[in-house]
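K.L.:
quick one: sequence and predicted model below, then my questions.
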Amino acid sequence: MNKVFIDGNSLNLEDFIKITRNNHEVQLTEEAIKNVKRSRDLVDKFVKEDKIVYGITTGFGKFSDVVITGEETKTLQRNLIISHACGVGRPLAEEVVRGVMLLRINALSKGCSGIRLETLNTLVEMLNKGVHPIIPEKGSLGASGDLAPLAHMVLVMIGEGEAIYKGKKMSGKEAMRMADIPTIELTSKEGLALINGTQVMTSIGAFVVYDTINLSKTADIAAALTVEALNGIIDAYDEKVHKVRAHQGQISAAANLRNILKDSKMTSRQGEIRVQDAYTLRCIPQVHGASKDCFKYLKEKIEIEMNAATDNPLIFTDEEEVISGGNFHGQPMAISFDFLAIGISELANISERRLERLVNPSLSNGLPGFLVEKGGLNSGFMIVQYAAAALVSENKVLAHPASVDSIPSSANQEDHVSMGTIAARKAMEILDNSRKVVAMEILAACQAIDLRGNKGLGLGTEIAYNIVREKITKIEEDRIMHIDMNLCDDIIKSNIIVDSVEEKIGELL
């Protein structure tokens, strides 16, 4: 079994995907174990000394001034979990839940949270054995962290709540019994250590960032197919043009287009057919490139947050200090995920406009209207463009920032919150919509190439075209289009187009 070592400091996006999607096991490093033990020893010392420390010997939020006696600490921690499990809505996907568990393990491994090693090991066992708590997707304000959804994760650890185990939904107690993992009784600081953090928004966001980077490459391939279908002018992608502006994403997008379209017999040069193309073809590097820069920024931010201590209070063992701060506040990620939503939306926006040029006989340079012969009798791709337009319009609504909203909570003790988890969830929905729009463009571009006559595609576009045509044939007359659209969406999800093109021409940027 492949194994990833967890130390609280070095988790990256690639390892995150290996663990969550490919079921690689995790193991704490010796240094992490040492740090966790030291942190716990300090908590035990404070409890023994009856020292007043937020979340250890006091209540929570507005109740931070209520002192809790030593014998009440276990009741305090259990009450915290069961009272905070107020999630609503559909369950998060199992892979997202795995991400939540992994990120919580990694944060606790830093040794700033005061959790017992045996409690942390329980969560490690659950992840490795596939006990996945059912966590409702809604109910988090994104500060104090993802309290409500994380409480649902902890319910299973204490033998409550519900879980999925080996594909079956059951009580948390039964799932733990079947996986042979003992349930636990939380003690001082542990409940707070487990639920006070940004791991739900970060897990959702990590998947969006990873999948969006791949969609960005797919969008370059889709655009290249459309360029060929419309006999687009490739001079606009010349390296010199992009170097004098010097934005790295733009330079990368132009390089991708040149490599994907290499040796194509379907493109043109300026002046051969027309002097210049419309912006949706000519400005592909500028638009796609701006989104690529966004995604690069998000990858950096998400990897910082993956390795962050985001609970409260934080324990600093060298100084024997416990400091009540605000690392649980999701604002750094909330703003980032709002930015991510805009970056993804723009990939879909320009894709839909390219689709419009393909289906509109006034814009398609000689292609039949709506990409079908016997138009009128057949509607062809007419309503495909409608569907794409509906999705990009929905994206515009969803791209409204969540991070600019705040509703005070806990009797105004927690009077500014991030809504970061809402921002992450919106970005995930935008990603799903945008992938479908790109799928529609690919379908239309392949149809247009067939109708214009394939004179020889580029090194990358030929591979993409063949993959699509292995599963989806040219449309000769009207058929149920959503079947083809879903098939192409599945092709993009599998990443076979990007993987196959990269194998032939090298890594896309």
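P.N.:
Arrived safely.
K.L.:
only C-alpha atoms from now on, for both contacts and neighbour counts.
P.N.:
Fine.
K.L.:
can you give me the helices in the stretch 201-350 of the chain?
P.N.:
239-243, 248-260, 279-282, 284-306, 331-359 (DSSP state H, counting those that start in this stretch).
K.L.:
nearest to residue 68, out of those helices?
P.N.:
For residue 68, the closest of the helices of the stretch 201-350 of the chain is helix 331-359, at 30.8 Å, according to C-alpha to C-alpha.
K.L.:
if we can go back for a sec, tell me the most buried of the helices of the stretch 201-350 of the chain?
P.N.:
Burial of these is given as mean neighbour count (mean count of other C-alpha atoms under 10 Å); helix 331-359 ranks first at a mean of 25.
K.L.:
rewinding a little: mind putting the helices of the stretch 201-350 of the chain in a markdown table, distance to residue 56 included?
P.N.:
As requested, these are exported to a markdown table (distance: least, C-alpha to C-alpha, whole Å):
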| stretch | distance to residue 56 |
| --- | --- |
| helix 239-243 | 56 |
| helix 248-260 | 48 |
| helix 279-282 | 58 |
| helix 284-306 | 25 |
| helix 331-359 | 25 |
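K.L.:
got a list of what the most centrally placed residue in the chain touches?
P.N.:
With distances taken as C-alpha atoms, centre = their mean, residue 208 lies nearest the centre of the chain, 1.7 Å away. Counting by C-alpha atoms under 8 Å, 6 or more residues apart in numbering, residue 208 touches 424, 427, 428, 431.
K.L.:
try this one next to it:
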Amino acid sequence: MNLLVDGAEVSLAVLRKAWEAPCEVKLGDKARIRVAAAQATVDAVIAHGDQVYGVNTGFGQLAQVRISEDELAHLQGNLIRSHAVGVGEVLPDDIVRLLMTMKVIALAQGYSGVRPQLIDAICDLINNGIYPCIPSKGSVGASGDLAPLAHMSCVILGIGDARVDGKTIPAGKALAKAGLQPLVLAPKEGLALLNGTQVSTALALAAAFRTEHVLAAAVTAGAMSADAIKGSDTPFDERIHEVRGHAGQIAVASLLRQLMDGSDIRASHVDCERVQDPYSIRCQPQVVGACLDVLT
């Protein structure tokens, strides 16, 4: 999949593709202009001498401490390093690819004050199959997935570890192998990288996508089961389910009819004397349809 990120809405179908397989992600020209304009605002604030949290001040209890202009880049790098304290097993590559794609989408809106070069650097990781080693535990949730996103950001700086072709190697080596250079962060960029819930969202989306797979398998298995016991498709008649009006129920009944349509087994017992099939067979649209309604 090739994804041009221009600041427009991105569908779940596109995010599913980013999760399922390697993809190419690029920042669009319109988004690039918007991002550059926001970054120019940050530069103007610094040039004017204004004191702005996270740009030229410390963090947390050090919010009142003014940082000199020659230390601003150092401040952002230190922010990343200090928050890279996650624990647990590393997240799988598909989750990391999805969360990096969502970070690009978020920054491309042009509200974070980062340079286009920073977004390009994340795109370079995605496009070269360089997946930061991100421990699975460490998010605080409120301000964002601080520790996990710090580990993601470390690789941009050339520190930490990354997975390439299924192998874990030092970040600097991974960048060099792809012909990339570590990036020095500009004012506010460290803060923009850490603030966000892309890790939590990626995990939630992956769970939803897997649930969709399970749901599709359940409907398919249900149709096969109904056919195998020489069941009737009458309980799936659209008129029955239109009366109830539940979208999921109607959709599942339709899928069951389609899957059973043309079956030689069903044709062999069309005139049998059985009154009705087991409850678990005939009420599949009501049960599985309710699950579908939850997802949609």
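P.N.:
Yes, it's here. This is a predicted model, so every value here is computed, not measured.
K.L.:
TM-score for the pair, please.
P.N.:
The TM-score (TM-score structural alignment, normalised by the length of the second structure) is 0.91; 294 aligned residues with a C-alpha RMSD of 2.1 Å.
K.L.:
among the helices of the stretch 201-350 of the first structure, which comes closest to residue 116 of the first structure?
P.N.:
Among the helices of the stretch 201-350 of the first structure, the nearest to residue 116 of the first structure by C-alpha to C-alpha is helix 284-306 (20.9 Å).
K.L.:
who are the packing partners of the closest one?
P.N.:
helix 13-22, helix 94-108, helix 199-229, helix 248-260, helix 331-359 (3 or more C-alpha pairs under 8 Å, 6 or more residues apart in numbering; DSSP states H and E).
K.L.:
what's the local residue count around residue 283 of the first structure?
P.N.:
17 (other C-alpha atoms under 10 Å).
K.L.:
from residue 289 of the first structure, how far out is it?
P.N.:
Residue 283 of the first structure sits 10 Å away from residue 289 of the first structure, taking C-alpha to C-alpha, to the nearest Å as the criterion.
K.L.:
give me the residues contacting stretch 267-278 of the second structure.
P.N.:
Contacts of stretch 267-278 of the second structure (C-alpha under 8 Å, 6+ apart): 230, 231, 232.
K.L.:
sorry, back to before: closest to residue 383 of the first structure out of the helices of the stretch 201-350 of the first structure?
P.N.:
helix 331-359 (10.1 Å).
K.L.:
and the next element down the chain from the closest one?
P.N.:
helix 382-398 (DSSP states H and E).
K.L.:
the second structure: matching residues for the next helix or strand after that next one?
P.N.:
Tracing the chain past helix 382-398 of the first structure, the next element assigned as helix or strand by DSSP H and E is helix 420-452. Aligned by TM-score structural alignment, helix 420-452 of the first structure corresponds to no residues of the second structure.
K.L.:
by contact count, what packs against helix 420-452 of the first structure?
P.N.:
helix 199-229, helix 331-359, helix 382-398, helix 459-471, helix 481-494.
K.L.:
redo these as TSV? Include distance to residue 32 of the first structure.
P.N.:
Putting those into TSV (distance: least, C-alpha to C-alpha, whole Å) gives the following:
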stretch	distance to residue 32 of the first structure
helix 199-229	19
helix 331-359	25
helix 382-398	40
helix 459-471	45
helix 481-494	36
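K.L.:
narrow the contacts of stretch 267-278 of the second structure to those that are buried.
P.N.:
Neighbour counting by 16 or more other C-alpha atoms under 10 Å classes 230, 231, 232 among these as buried.
K.L.:
before we move on, back to that, pipe the helices and strands packed on helix 284-306 of the first structure into CSV and attach distance to residue 439 of the first structure per row.
P.N.:
Output for those, formatted as CSV (distance: least, C-alpha to C-alpha, whole Å):
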stretch, distance to residue 439 of the first structure
helix 13-22, 23
helix 94-108, 24
helix 199-229, 8
helix 248-260, 17
helix 331-359, 9
